[in-house]
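J.: Below are the sequence and a predicted model for it; my questions follow.
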Amino acid sequence: MKLSYVYILKCSYDSYYTGITSNLSKRLEEHKAGRYIESYTYKRRPLELVFYAEFTDISMAIQTEKQIKKWSRAKKEALINGEFDKLPNLAKKKFNH
């Protein structure tokens, strides 16, 4: 069974990068080494792996990556910190009163 990984990197400018790969250790080394000059992470090194999840279904991994990329910073940080109970509320739009 081939595994896929969705991962989040914390970048040097305090931003987050979300990606997908079938070989997590290899992909992390590529990010850290700056293998792809056009990559978002190239100018944002050093990088730190702050979250990853394993998937046995590649389509589910792709769907999850796309979903996380749309999330707010607060929601990504709740995921990173394992605060899963906060995720539903962070999805709600905030209205000014």
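T.: Nice, I can see it.
J.: Every contact and neighbour count from this point should use C-alpha atoms.
T.: Fine.
J.: hey, where'd the strands end up in the chain?
T.: Assignment of strands within the chain using DSSP state E yields the ranges 4-10, 16-21, 48-55.
J.: tell me the most buried of those?
T.: Highest mean neighbour count of the strands of the chain: strand 4-10, a mean of 22 (counted as mean count of other C-alpha atoms under 10 Å).
J.: Just want the angle from that strand to strand 48-55.
T.: 160 degrees (axes from the mean of the first three to the mean of the last three C-alpha atoms, to 10 degrees).
J.: Let me see the residues that make contact with strand 4-10.
T.: 16-24, 47-58, 61-62, 64-65 (C-alpha atoms under 8 Å, 6 or more residues apart in numbering).
J.: ok, second structure coming up, stack it against the first:
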Amino acid sequence: MENNHYFYVLHCQDNTFYGGYTTNLARRLQEHNKGIGAKYTRLKKRRPVKMIHAEAYTTRSEATKAEAAFKKQTRRQKESYLKTHPSLPLPDQTS
């Protein structure tokens, strides 16, 4: 599992989506919620964030390409993508 590369989507407090790349979903989610993740999620109005989607890839390149493609979509296209693409089990988000 250590070789897995992930594309993930967060649902932010301000009702926006954030797409990202990581090799560790649980750690990355914690970083975003602590305000040490991406610039986008550092803003207080965007936190807390909830991970709503994740996909595994064998290479970093594949995962970052999926992230880039997601970010180029409109809100409606992103919502459709999330409905039609299966997600991995997500990390515990109760804390």
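T.: Received, thanks. Computed from a predicted model, the values in this text were never measured in an experiment.
J.: What TM-score do the two superposed chains give?
T.: Remark: TM-score between the superposed chains equals 0.78 [TM-score structural alignment, normalised by the length of structure 2]; 83 aligned residues with a C-alpha RMSD of 1.8 Å.
J.: can you put the strands of structure 1 in a markdown table and add distance to Ser39 of structure 1?
T.: Below are the strands of structure 1 laid out as a markdown table (distance: least, C-alpha to C-alpha, whole Å):
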| stretch | distance to Ser39 of structure 1 |
| --- | --- |
| strand 4-10 | 13 |
| strand 16-21 | 10 |
| strand 48-55 | 16 |
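J.: What sits closest to the counterpart of Phe55 of structure 1 in structure 2 if chain neighbours are left out?
T.: Taking TM-score structural alignment, Phe55 of structure 1 has Tyr57 as its aligned residue in structure 2. Spatial nearest neighbour of Tyr57 of structure 2, chain neighbours left out: His5 (5.1 Å); criterion: C-alpha to C-alpha, 6 or more residues apart in numbering.
J.: now the one you found: how far from Ala54 of structure 2?
T.: According to C-alpha to C-alpha, to the nearest Å, His5 of structure 2 and Ala54 of structure 2 sit 10 Å apart.
J.: same check, this time on Arg46 of structure 2
T.: Distance of Arg46 of structure 2 to Ala54 of structure 2, given as C-alpha to C-alpha: 19 Å.
J.: What ranges does structure 2 have for its helices?
T.: Using DSSP state H, the helices assigned to structure 2 run over residues 25-34, 39-42, 60-71, 75-84.
J.: wait, which of the ones you listed is closest to Gln13 of structure 2?
T.: Among these, helix 39-42 comes nearest to Gln13 of structure 2, with 9.6 Å by C-alpha to C-alpha.
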